[in-house]
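Colleague: Return a 3D structure for these sequence lines:
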Amino acid sequence: MNEKDFIKSEKDSFGKVYVDINYAIDNIKPFIDNETLKQRKYYIKLPVLDKYLKLIETSEEQNKNKGVFGFLKKDDSLDLVKNYKSQNSEALMQLENCSKCACLNCNLTCNFNSCLGCRKNSFIAQCDHEKLNITHHNSYYLNLTNNKTGLSERYSVLATLQDCAEDKQYIIIQNMKNADEKFILYYYPGLSEDTYGEITDAEEFDYIAAAYEAI
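Modeller: Presented below is the predicted three-dimensional model:
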């Protein structure tokens, strides 16, 4: 990808994220208090995106003004864009996820963990605003002992679910060496270590499985 295409791609992609998030803030601001608003990750991280877009615009303008002999002129604006993105990659990635999150335009007061329980590179894919929400994760992996083999194996986390009515959390994982091997477990987040438990109630298991498959 050449410089011009890179700048256009970044401007289009993150420009949309910026518009979506600002639109959401304008929508919910009249209905929630400042303390709640400040708990929204996209609100506190938005200045990072604002600066990134300004760097992109500067680079775009300098590229337009190069003229026929632009290749003779030194232009470090693209390096500034790429360096800034590299240094703030986690925040920018989170803002991309926030723009897809079910919490983005929500102004309800709820009992879910919401932003306070959000892992990096994740977003709430679905929420019924009362009982259950489902969070999708990218690049979230676990090393767990397979009870069948007794060996430590690596699993990809497909989703976590929170049932605030029953005060329970669940995790759905997939064996990275065997895609057909999936598990639904109780999920107990801890300060230093998370733990997991087997679901023995068939009806409860089916309910969580159906909720995940429905999204």
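Colleague: okay, CA-based contacts and neighbour counts for the rest of this
Modeller: OK.
Colleague: Okay, strands next: where are they in this protein?
Modeller: For the chain, the strands defined by DSSP state E cover 122-127, 132-137, 141-145, 152-163, 168-175, 182-188, 195-198.
Colleague: Show me what the last one is packed up against.
Modeller: Packing partners of strand 195-198 (3 or more Cα pairs under 8 Å, 6 or more residues apart in numbering; DSSP states H and E): strand 182-188.
Colleague: what are the ranges of the helices in this protein?
Modeller: Using DSSP state H, the helices of the chain run over residues 3-28, 34-38, 41-64, 77-87, 89-98, 202-213.
Colleague: Go through these and pick out the most buried.
Modeller: Compared across the helices of the chain, helix 89-98 shows the largest average neighbour count, a mean of 20 (mean count of other Cα atoms under 10 Å).
Colleague: Measure how it sits relative to helix 3-28, angle-wise.
Modeller: Angle, helix 89-98 to helix 3-28, by axes from the mean of the first three to the mean of the last three Cα atoms, to 10 degrees: 60 degrees.
Colleague: Next, the structure of the following sequence, for comparison with the previous one:
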Amino acid sequence: MSNVTTYALGGVALVVAVLIVVFVVRWNSDHGLKVREDGYGSVHDSAVQALPDSDGAIVLGKSGAHTVDAFEDPLCPSCGSLEHLFGQEISHKIDDGKLAVRYRFVNFLDPKSGSKDYSTRAIAAHECVADTGDGPLFSKFHQLMFTTEQPGENGGDLTNAQIGEIAKKAGAPDSVQQCIAKGTRVDAARIHAEAALAALKSANGGTVETPTVLDGGKRVDVGAADWVTKIAP
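Modeller: Coordinates of the predicted model:
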């Protein structure tokens, strides 16, 4: 490879890195937001459960908690920003029994992944983790998948084996890692994503946009710094 080509590729990588930084800074600046409850981390309380619903949704929380619906695509950068900014505050509310989140994962960004099916496979991985019923495990895995481990659009992504390693990092047992690595729940995840997408379109008047958070069927302004505390004081 020539030096000219090397420099050109290096320049492209630099531009991409700068664009990512600009996006994050601009998103935060436009919304005037800072990380909420930074340092709290993911869900701690072992009493918190991750329960798969019949339509493929995954409910994270304690029985009787106020429940909201969150529509996310695993490749969605704004979903990553939402988790980065509010994930720890949400985890605290879940631990306190004040809030539960019904995750509805969609996969409309599959075509923008290197493998063309990353979102679907990532949803399948979340389902493998949720099958344990372990709330803190699911919360940690979700946090990693939407923050430090989230791949970018229109680039490379993660293999099932790599996603399995992320689950291991979150504390998942071998059975969960194997479920992810073998793609055991991919077909089911695709069906569940289609159902979630139909529900999202219905709630948004035909528009597909993530993240979308619904409280009692009404859309929540997740650009407001205090939206979590308004829902779960």
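Colleague: what's the TM-score here?
Modeller: Aligned and superposed, the two chains score 0.24 in TM-score terms (TM-score structural alignment, normalised by the length of structure 1); 93 aligned residues with a Cα RMSD of 6.2 Å.
Colleague: In JSON lines, list the helices of structure 1 along with distance to residue 134 of structure 1.
Modeller: As requested, those are arranged in JSON lines below (distance: least, Cα to Cα, whole Å):
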{"stretch": "helix 3-28", "distance to residue 134 of structure 1": "20"}
{"stretch": "helix 34-38", "distance to residue 134 of structure 1": "21"}
{"stretch": "helix 41-64", "distance to residue 134 of structure 1": "18"}
{"stretch": "helix 77-87", "distance to residue 134 of structure 1": "29"}
{"stretch": "helix 89-98", "distance to residue 134 of structure 1": "14"}
{"stretch": "helix 202-213", "distance to residue 134 of structure 1": "7"}
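Colleague: And those helices: which comes nearest residue 145 of structure 1?
Modeller: Residue 145 of structure 1 lies closest to helix 202-213 among those, at 20.8 Å (Cα to Cα).
Colleague: Who are the packing partners of the closest one?
Modeller: Helix 202-213 of structure 1 sits against strand 182-188, with contacts defined as 3+ Cα pairs under 8 Å, 6+ apart.
Colleague: buried set for the strand it packs on?
Modeller: Buried residues in strand 182-188 of structure 1, counted by 16 or more other Cα atoms under 10 Å: 182-187.
Colleague: Which elements pack onto that strand?
Modeller: Secondary-structure packing of strand 182-188 of structure 1 (3+ Cα pairs under 8 Å, 6+ apart): strand 168-175, strand 195-198, helix 202-213.
Colleague: Kindly present the buried residues of strand 182-188 of structure 1 as a markdown table, with separate columns for distance to residue 98 of structure 1.
Modeller: As requested, the buried residues of strand 182-188 of structure 1 are exported to a markdown table (distance: Cα to Cα, whole Å):
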| residue | distance to residue 98 of structure 1 |
| --- | --- |
| 182 | 27 |
| 183 | 27 |
| 184 | 25 |
| 185 | 26 |
| 186 | 26 |
| 187 | 23 |
